[in-house]
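> please find the sequence and the predicted model below.
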Amino acid sequence: MDLTHLRYFQLTATCQSMSAAARKLGISQPTLTVAIRQLEKHLGTTLFLRERKGVRLTSTGEVLLRHATQITSLVEHAEQDVRDLESDEVGSFVLGCHEALGAYFLPGFMPAFLRHAPRIELNLWNGTSPAVTEAILDRRVDFGLVVNTRPHPELIILPLFEDAVDFFVAAPQPGEPEVTEEEAHRRLRVGPLIFAAHMAQSQKLRDQLAAEKLLPGRMLPCGDLELVKSLTLGGLGVGMLPRRVAAYGQEGRLRRLHPSLPFFHDAISLVYRADGHRTLAAKRLKDALVRYGRGLGFSTSS
């Protein structure tokens, strides 16, 4: 069924006159008459009774008018929704990141963003950085906060801020001396060394410790950075943590074991597909993430 013909029919039924409907549509009356006849032929029915003063709907015409009103209303709503997505800050997006990264990034970002963009819906997707990258490529995630991402021809990568994976211990009590380099080496050798097993940075730092003959005999691999943080805060041993993860929510309670020890530099980027649909809302979200992320600057010294 031709949507244009349906609109012609609807206006003719409203005007109850072919000539009046033709004038409002800006077409000739013969053109309108041909369109109505084609619609009647398609449906196998007569839609109007022609009278001296105009036209009147038949019973089948009245049924079609009810449906035509619903159809044109749906089409108008669909057109408006599409226009809103293209020209207004309306949309729904999935933001992916590692839980530990999100724990210090999102509390500062989301309240202000959602307040200033109330018609943008933001959903969260958690996983490792490689998993987030894969989800972006699969179009399950729209934007990702990714650590140490690699270039990919289908991705846009915008550097945001820096961090570093380092060695941490519970902060000394008041009056206790600062940890010397010799004491730091001793603590490492004694262990346990607590780390998130899934992090590539952890393996690289353990390799460096081994090369410097500082690798402890006792290891405690964990599946989660928050558990590493909790155990380190409890004084169990030396924890390997990103500096920002160590700092958030526990200011001053964790300290770098010693600045002379090796650390692994991290670069956090905003990642999204190069062929993603660039609506006004998508641009607003991307710009807000970049602005907030770049405002974080370099990693904390802890």
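Yep, that arrived. Numbering: from 1, shown residues only.
> going forward, measure contacts between C-alpha atoms and count neighbours the same way
OK.
> start to end distance for stretch 92-108?
Terminal residues of stretch 92-108 lie 20 Å apart, using Cα to Cα, to the nearest Å.
> how about it: buried residues?
Buried residues in stretch 92-108, counted by 16 or more other Cα atoms under 10 Å: 93-105.
> which one of these is nearest to Leu193?
Checking the buried residues of stretch 92-108 against Leu193 with Cα to Cα, the nearest one is Ala100 at 19.2 Å.
> if I look at the closest one, how far off is Ala200?
Summarising the geometry, the distance separating Ala100 from Ala200, computed by Cα to Cα, is 15 Å.
> how about the strands of the stretch 201-302 of the chain, start to end?
Listed in chain order, the strands found in the stretch 201-302 of the chain under DSSP state E, counting those that start in this stretch are 219-222, 238-242, 254-256, 264-273.
> let's have those in JSON lines, adding distance to Val165.
As requested, the strands of the stretch 201-302 of the chain are exported to JSON lines (distance: least, Cα to Cα, whole Å):
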{"stretch": "strand 219-222", "distance to Val165": "15"}
{"stretch": "strand 238-242", "distance to Val165": "4"}
{"stretch": "strand 254-256", "distance to Val165": "10"}
{"stretch": "strand 264-273", "distance to Val165": "5"}
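> pull the contacting residues for the spatially closest residue to Lys53 that is not a sequence neighbour.
Setting aside the residues directly before and after it, Lys53 is nearest to Ser17 in space (Cα to Cα, 6 or more residues apart in numbering), at 7.7 Å. With contact taken as Cα atoms under 8 Å, 6 or more residues apart in numbering, Ser17 is in contact with Lys53, Gly54, Val55.
> what about the helices in the chain?
Along the chain, counting by DSSP state H, helices occupy 3-15, 18-25, 29-43, 59-87, 99-116, 129-137, 181-190, 200-211, 225-233, 243-247, 280-295.
> helices or strands next to the fourth one in the packing?
Under the contact criterion of 3 or more Cα pairs under 8 Å, 6 or more residues apart in numbering; DSSP states H and E, the helices and strands touching helix 59-87 comprise helix 3-15, helix 280-295.
> the third one too?
Packed against helix 29-43 by the contact rule (3+ Cα pairs under 8 Å, 6+ apart) you find helix 3-15, helix 18-25.
> below is an additional structure, to be compared with the one above:
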Amino acid sequence: MTVKQLRAFLAVAQTLSFTQACEHLHLSQPALSLAIKGLEEALGGKLLIRSTRHVRLTPEGESLLPLAKHLLAQWENTEERLRERFTLQLGRLSVAAMPSFACSLLPEALASFRHLHPKINVTVHDVINEDVMEMVRARQVEIGIVFAPEGMGSLTFTPLFEDTFVAVLPPESPLNDVSLSWANLLAQDMITLQRPSRVRRLLEEGLAGQHLELTVAFESHQLSTVGSMVARGLGVSAVPSMCIPLMHALGARCVALDDTPIACRVGLLSHQELSVAAQALRTVLTDTVAPLFEARWQHRGAGFAGN
């Protein structure tokens, strides 16, 4: 039983005229008769009785009529909803992002996306980098914003921008007023994220490349806790510059380092196949995030520590 056959039956059943049904469906009489015959063969019996002057429904045809109306209404509703999804007039989308990205760069990108596609509902999961990766792998979200992963498997990573680490200091630290090197910073009590944090590994790898070793006094699972501990004078830290707004909100100060920078790439993690809505969001992110990051970094300049 096909949609075409049901539409043919419904047109004849409602008009009780093959001629009017042909006009309504823009079909020839042989094509309409073939569709009705195919439906009757599929169901196993007569649905219509046709004479030279009249068309009437059999009892089975009478019982099929309300069902055909319901089935076709459901089908047309499904068609319309899918059409709206493909044209971005309807849809839902879930993304996951590191808190430092979710609270700084993501809102402006989502504002651009909302302006272009106001009918798409977006759910944001702000979770640590490792959880973002797991949510993408498990298909709980379509897009994740993460630091460049070490192993991706079947996933795809699209770089957005390259970030660099900055020092995080207590408000009254004497290091605020000196030219700061990695050696100066590491001489203090260091507060970092716990392993297996990608930020922690990037920092350790970058320092090892400069023949320096990270000795940790305090460690935490959340960047917000690291920032709060620094703000209260328990030590110092180093985080990607993307985290500066979060550190400032917690009361810490961020200072540029004069040594060789430790860099980290930030980008989009996803499976290769994406919904139309996710493809649209990926385009907005790739078009807006890098210029936004560059503009903010240049605006901070050398004096971002006090902002």
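Everything's here; your move. For clarity, every value in this text was computed on a predicted model and none was experimentally measured.
> TM-score of the superposed pair?
After superposition, the two chains reach a TM-score (TM-score structural alignment, normalised by the length of the first structure) of 0.79; 296 aligned residues with a Cα RMSD of 3.6 Å.
> turn the helices and strands packed on helix 29-43 of the first structure into JSON lines, including distance to Ala246 of the first structure.
Putting those into JSON lines (distance: least, Cα to Cα, whole Å) gives the following:
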{"stretch": "helix 3-15", "distance to Ala246 of the first structure": "61"}
{"stretch": "helix 18-25", "distance to Ala246 of the first structure": "68"}
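> can you put these in CSV and add distance to Val190 of the first structure and mean neighbour count?
Rendered in CSV, the data for these read as follows (distance: least, Cα to Cα, whole Å; neighbours: other Cα atoms under 10 Å):
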stretch, distance to Val190 of the first structure, mean neighbour count
helix 3-15, 78, 18
helix 18-25, 87, 17
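> do you know which of the ones you listed lies nearest Phe263 of the first structure?
Shortest separation from Phe263 of the first structure across those is recorded for helix 3-15, at 65.7 Å, computed as Cα to Cα.
> the second structure: matching residues for that closest one?
Across the second structure, the stretch matching helix 3-15 of the first structure (TM-score structural alignment) is residues 3-15.
> quick one on the thing from earlier: shared with the second structure, which of the contacts of Ser17 of the first structure?
When those are mapped onto the second structure and scored by both residues aligned by TM-score structural alignment, their matches' Cα atoms under 8 Å, the shared contacts come out as Gly54, Val55.
> show me how to select, in ChimeraX, the buried members of the contacts of Ser17 of the first structure.
Written as a ChimeraX command, the selection of buried residues from those, which uses 16+ other Cα under 10 Å, is:
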select :55
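> turn the contacts of Ser17 of the first structure into JSON lines, columns for distance to Gly295 of the first structure.
Listed next are the contacts of Ser17 of the first structure as JSON lines, based on distance: Cα to Cα, whole Å:
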{"residue": "Lys53", "distance to Gly295 of the first structure": "73"}
{"residue": "Gly54", "distance to Gly295 of the first structure": "70"}
{"residue": "Val55", "distance to Gly295 of the first structure": "68"}
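> for Val271 of the first structure, state which of the contacts of Ser17 of the first structure is nearest.
Nearest to Val271 of the first structure among the contacts of Ser17 of the first structure is Val55, at 61.0 Å by Cα to Cα.
> longest strand anywhere in the second structure?
Longest among the strand segments of the second structure by residue count, using DSSP state E, is strand 156-169.
> mind giving me the packing neighbours of that strand?
For strand 156-169 of the second structure, the packing partners by 3+ Cα pairs under 8 Å, 6+ apart come out as helix 223-231, strand 237-240, strand 253-255, strand 263-270, helix 276-300.
> compare the ones you listed and report which one is nearest to Leu32 of the second structure.
Taking Cα to Cα as the criterion, Leu32 of the second structure comes closest to helix 276-300 out of these, the separation being 36.6 Å.
> so what touches the closest one?
The set of residues external to helix 276-300 of the second structure that reach it, using Cα under 8 Å, 6+ apart, is 85-86, 88, 91-93, 105-106, 109, 112-113, 120, 142-143, 160-161, 268.
> stretch 170-187 of the second structure now?
For stretch 170-187 of the second structure, contacts defined as Cα under 8 Å, 6+ apart pick out 167, 169, 212, 214-215, 230-233, 235-237, 251-253, 255-259.
> quick check on those: which are buried?
Applying a neighbour-count criterion of 16+ other Cα under 10 Å, the buried members of the contacts of stretch 170-187 of the second structure are 167, 169, 230-231, 235-237, 251-253, 255-257.
> biggest separation within those residues, which pair?
For these, the farthest-apart pair by Cα to Cα is Gly251 and Leu257; their separation is 19.3 Å.
> what number of residues lie near Ala208 of the second structure?
A count of neighbours around Ala208 of the second structure, defined by other Cα atoms under 10 Å, yields 12.
> roughly how far does it sit from His24 of the second structure?
According to Cα to Cα, Ala208 of the second structure stands 77 Å off from His24 of the second structure.
> picking that back up, could the buried ones among the contacts of stretch 170-187 of the second structure go into CSV alongside distance to Cys264 of the second structure?
Shown next, in CSV, are these (distance: Cα to Cα, whole Å):
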residue, distance to Cys264 of the second structure
Ala167, 15
Leu169, 21
Val230, 22
Ala231, 24
Gly235, 23
Val236, 20
Ser237, 16
Gly251, 24
Ala252, 22
Arg253, 21
Val255, 17
Ala256, 15
Leu257, 15
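> and of the residues you listed, the nearest to Glu62 of the second structure?
Top of the list for closeness to Glu62 of the second structure, among these and by Cα to Cα, is Gly251 at 75.4 Å.
> so what's the closest one closest to, chain neighbours aside?
Of all residues beyond its chain neighbours, the one nearest Gly251 of the second structure is Ala231 (5.2 Å), with distances taken as Cα to Cα, 6+ apart.
> no further queries at this time; thank you.
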